[in-house]
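Trainee: sequence and predicted structure below; questions after.
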Amino acid sequence: MKTPVLHHAWARIAVLLLAFVCLDATAQVRTWLDRDRIAAGETVTLNIETTSASNAEPDYAPLLTDFFLSGHTSRREFVMSGGRSTMRTLYAVALRPRRDGVLTVPALYVGSLQTQPITLTVAPSAAPSASRAGEEVFIESEPDDPDPYVQQSVGWVVRLYSATPLISGQLDQAAPDGASMQRVGDDAQYQRDVGGRRYNVVERRYLLVPERSGPLTIPPAHFEGRGAGGFFDDLLGNNGGALEANAAPRVLQVQPVPANAPQPWLPLQSLQLRYQSTPQELRVGAASTVVIEAVADGATAAQMPELQLPTIDGVQVFAEPVQADERFTDGRPRVKLTRRFSLVPSRDGGVRLDGVRMSWWDVRAGGARTADLPPLSWTVRPAAPGAPPAGPGQAVRPSASPAIVGNAQPGQSLGDFGGANRIWILAALLFAALWLFTLVWGLHRGDARTAAAPRPARDEAHPSSNPDLKRLIDRGDFGDVADALCAMARPPVHDLDALRARLDDPRQREAIDALQRARWGGGDGVSARELLRHAFAKGPRWRQSTPADAPPVPPLYPGARSGREG
């Protein structure tokens, strides 16, 4: 009588083990550095995250060739996403390069998984003056450009040096008058040698955008905290662990917008355009893809003009949303914009795509520059016999390779396994489906209880309390600014003329007129932003009642729309 029960128990255990094996086959691993560029003598943190259910730790042996290792840590957490529970394990290790130059963090094994190699640039030592090496704690702050232009994105870096371990503390950097300043990313923590003494460094980065020309005084960063005091300090109750430091004040000389600067005003360190991919041929009714990439050094995605293709005679162009990759490199912002365009010819014959052009201002050389792409030409072939016309997003894509499950060879599907293996796999899938059904049922019951419980009344947020409006006015496209202002009305309006009629403040109506002139009439964009910034600092002021009659004259700018100008 015990044998069937025992066999049943072993069968359940086997099903569970097989389910875990199937789940672990989909495990992933990714790796990254907290910085991709450091100075000699500093440390950088290598992070490895895996979703594998095994307890295998990374094999760090390949790192010993070019790095000193220290500070090994690990952390596990369960993440709920889409009704599924995933276990993630994060490993971290501090790397100190043995030499400068361009180094490669090699691929590492985490159990049966393998990471991707990473490139790390190690510059020669850039440690501060050795005269400060005797201090327990001190602060250094610096911009990436001491003489920026108005509306230029300036990277502001604050570094806190501490020779003693910190127990607690607060590092503050006040924003200056006449500029916007916002914190960027997370703090980077590493170690650096200063005058033969080892310091722990906390590096905090900010994005500084001057709003007017002239001297700009940056308030000094301030730190107050406590370090690990000595034995006698703790015994006698002295305040020996208290630490305080202030950075030296800095003054930047902000330059005005040059008279010969191209519009829209785009101050950058560098700008590069390139074709990521272009079609070899075009066919009537078939969609082909052109991918354009723009890499801007010294700007955020909000400051960049929209990537657009010029009109192509006889070809419809359908643009996908822009993909933006923003980073903070060498103390300043850097953005890579990528956009895909589908080209659908309507006739055969020769067609030409004129080169994309983008004007910008070189802040290093102090001159106007133009980034452009070469023109492209194709001979459109007739449509394939019997082929239906393709629309946007219907371009023919290469078929995906068959998925490999477990140890299956390419081209081998689940149905190719033997009968016994098929039974176990089907049993594992059934078990997983039952587990998922139970989880969804439990979550549904919890949602039902939450929905049945009385909810407190929620006041609708006031339309004027938009925290992103100031940042949008500072660095956004004028079309986006118009969209945001129109959306703040209750109910929303469709264009700026209707918005202007709803406003009660004459300064705000004047700012709307300046916005219209800057968008459609060749007005001054810098002055328009200044008017918008001051007029809408406290949000829009609405009339008590909206005029019911239509305006006696046509709109000042016919065809003006609240969307992005074409």
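Mentor: Nice, thanks for sending it over.
Trainee: alpha carbons only for contacts and neighbour counts from here, please
Mentor: Will do.
Trainee: who are the packing partners of the strand or helix carrying residue 22?
Mentor: Secondary structure assigned from DSSP states H and E places residue 22 in helix 2-25. Counting by 3 or more CA pairs under 8 Å, 6 or more residues apart in numbering; DSSP states H and E, the packing neighbours recorded for helix 2-25 are helix 419-452.
Trainee: put this next to the first one:
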Amino acid sequence: MALTELQASVDKNPVTQGEYIALTVTADDDLESQALDTSALLKNFIVGRTSVGRSTQIINFDTRKETRWQILISPKQLGQVTIPAFEINGVKSNPIALQVVDSASQPQQMQNLFLRTSVSSDEAYVGQLITYKVKLYLAVDLQRGVLSAPNLDGAQVKQVGDDKDSTDIVNGRRYRVIERTYSIVADNPGKLMISGVNFSGDVLVNGAGGGMFSFQESRPVQAQGDSTVVTIKPVPQSYVGDWLVADVVALQEDWKDGQTYEAGQPITRNISLYASNADETSLPDLNIPLPPGMRSYPDKAVKKTIARDGQTVAKLTQTVAIVPSKAGDFTLPEVKVAWWNPHLNKEEYATLPARQIKVKPASNTPTPDLTMPTPTTTTSAGYWPAATAILAVLWLMTLGLWLSARRKAPIKVVDRIMATATTPTAPANLQSAIDKDDAAEVLNALLHEVSSIKGQNISLGQLTQLSAPLAAIASKIQAAHYSRTPKETAPLYQELQGALAQFRSDELQKKQQKSPLSSLNP
């Protein structure tokens, strides 16, 4: 037996660009797998998987052997493409003229797989979310596949939610439909080119020959969606505030009116910002103003994007603890967020109304005793006349000594009086207050230490101007003291002592620099 015949055939002609077809080459002899050279196909085709099969038939003692190569190929260009002739041991196959057409020219009911894409709008503003949907239609069983994201520059692309799987009938043929949604946010104005997505994978099709005994085989497929151009408009010059463009924007807060709060106790506010058809990265930080006499301790804002009923909703949640420092009636100002309505082309505002609150004195603050002491009555003058005489004598002696000292050193007496007037009258021990873990005593002792260093009475409000680190640590200690949940204060006290030591060293250095002797110090 020797090779006498070599035949080549395709399972489909014409073929759409990008579609894979099966090229079959059959030899009437038992040959090695590498006997067929397919390198000539690489010029005009994408060459996929190649499979080799052999068979032997014996009829009336007549033996017939066969070797079959099946090569999956996809044409690279439109028009007429020629599959070259193959040669094995001097025997050649016939060349095949293959007609390649555009996928758009083929009726969809004849296609086993195709893509459809859509965009929510052909115009959008910078920062506005554009919804890009991709639908993959399959009339054959999908074995595996990969759908690429749209390729574009100057924009952020994210997949929204999970893929949706459904069925649809197109031109009388039933298709399996896999839908995927992307959000696109452009960064700059101009023309935004959204290149078509690509799908590549493997499907199961009936094998060559047909009949009741034919088997399904895996066939690679690929498809590409259409490209789209979207016009991106700049931020309007009339807009004021942090740029936010969405369909609808709203502020929401869980708040109960008519409640009374206590000075020094934190008031928790949970405010949520919702923006329909927007991305979480576009949401601005909330500006929550406060009246005088209150401090705020905000947590880090939490942002996320939610896909609901085919809409994309961005949400920002801001939790802030407000601590009133005194009792009284307060007004929490209105919270306002500016946003741009693309449908009306105007600036609008999402608002929370102002809140009226009442703050009562702290329950742990001692109430001063304002009652006058009742005078003690006695029936006899007793020792009062003698005591009065003794006090008069002592007062005269003290006055004499003071006048004598004033004559001798009047300047020192004035200095001493001034020093006494500028020294705090209620000294406190910082370490003792720290050991008690009493925030009020710790802050009182801190002010005493700073006043001693500066030589004048220093209030908590003046501490910020003197030392920002000490003022910041004092605020942290206040927040920890007034928090409803227990907080570790030992690290704060240690940090306070270190900052106080640095402040004392800095002040000493300033005094030395002002002294005339400092220039003589080597």
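Mentor: Received the coordinates, thanks. Everything quoted here is computed from the prediction, not taken from an experiment.
Trainee: what value does the TM-score take for this pair?
Mentor: Structural agreement between the two chains, given as a TM-score (TM-score structural alignment, normalised by the length of structure 2), stands at 0.46; 266 aligned residues with a CA RMSD of 3.1 Å.
Trainee: what count of nearby residues applies to the residue nearest to residue 45 of structure 2 when sequence neighbours are not counted?
Mentor: The shortest distance from residue 45 of structure 2 to any non-neighbouring residue, by CA to CA, 6 or more residues apart in numbering, is to residue 75 (4.5 Å). Using other CA atoms under 10 Å as the criterion, residue 75 of structure 2 is surrounded by 28 other residues.
Trainee: would you confirm that residue 75 of structure 2 contacts residue 46?
Mentor: Yes: using CA atoms under 8 Å, residue 75 of structure 2 is in contact with residue 46, at 6.4 Å.
Trainee: against residue 411 of structure 2, how distant is residue 418 of structure 2?
Mentor: Noted for residue 418 of structure 2: a distance of 11 Å to residue 411 of structure 2, by CA to CA, to the nearest Å.
Trainee: which residues touch residue 505 of structure 2?
Mentor: Contact partners of residue 505 of structure 2, counting by CA atoms under 8 Å, 6 or more residues apart in numbering, are absent.
Trainee: switch to 10 Å and redo it
Mentor: With contacts defined as CA atoms under 10 Å, 6 or more residues apart in numbering, the neighbours of residue 505 of structure 2 are 453, 499.
Trainee: tell me how far it lies from residue 512 of structure 2.
Mentor: From residue 505 of structure 2 across to residue 512 of structure 2, the span is 11 Å (CA to CA).
Trainee: next: residue 479 of structure 2.
Mentor: 37 Å.
Trainee: ok, residue 406 of structure 2 next?
Mentor: Between residue 406 of structure 2 and residue 512 of structure 2 the distance, using CA to CA, works out to 31 Å.
Trainee: in what helix or strand does the spatially closest residue to residue 368 of structure 1 that is not a sequence neighbour lie?
Mentor: Using CA to CA, 6+ apart and skipping residues adjacent in sequence, the residue nearest residue 368 of structure 1 is residue 361, 4.6 Å away. Element membership for residue 361 of structure 1, per DSSP H and E: strand 357-362.
Trainee: which residue ranges of structure 1 form helices?
Mentor: 2-25, 231-236, 419-452, 469-475, 478-488, 496-502, 506-520, 525-535 (DSSP state H).
Trainee: next, the angle helix 419-452 makes with the first one.
Mentor: Which is helix 2-25 of structure 1. Using axes from the mean of the first three to the mean of the last three CA atoms, to 10 degrees, the interaxial angle of helix 2-25 of structure 1 with respect to helix 419-452 works out to 70 degrees.
Trainee: now helix 2-25 of structure 1: buried residues?
Mentor: 15, 16, 18, 19, 20, 21, 22, 23, 25 (16 or more other CA atoms under 10 Å).
Trainee: distance of the last one from residue 18 of structure 1?
Mentor: Residue 25 of structure 1 sits 11 Å away from residue 18 of structure 1, taking CA to CA as the criterion.
Trainee: returning to that earlier point: packing partners of the strand holding residue 361 of structure 1?
Mentor: In this structure, strand 357-362 of structure 1 makes packing contacts with strand 267-268, strand 270-277, strand 367-372, judged by 3 or more CA pairs under 10 Å, 6 or more residues apart in numbering; DSSP states H and E.
Trainee: so what's residue 351 of structure 2 up against?
Mentor: Applying CA under 10 Å, 6+ apart as the definition, the contact partners of residue 351 of structure 2 turn out to be 249, 250, 251, 252, 273, 334, 335, 336, 337, 338.
Trainee: are any of these buried, and which?
Mentor: Neighbour-count burial within those applies to 249, 250, 251, 273, 335, 336, 337, 338; the criterion is 16+ other CA under 10 Å.
Trainee: list the helices and strands whatever helix or strand the third one lives in packs on?
Mentor: Okay, so that is residue 251 of structure 2. In the assignment (DSSP H and E), residue 251 of structure 2 maps to strand 248-253. Using 3+ CA pairs under 10 Å, 6+ apart as the contact definition, the elements that strand 248-253 of structure 2 packs against are strand 267-276, strand 311-324, strand 335-341, strand 346-352.
Trainee: quick one: closest of these to residue 499 of structure 2.
Mentor: With respect to residue 499 of structure 2, and counting by CA to CA, the nearest of these is strand 311-324 at 24.6 Å.
Trainee: run the angle between that closest one and strand 248-253 for me.
Mentor: In this structure, strand 311-324 of structure 2 runs at an angle of 30 degrees to strand 248-253, with the same axes, to 10 degrees as the basis.
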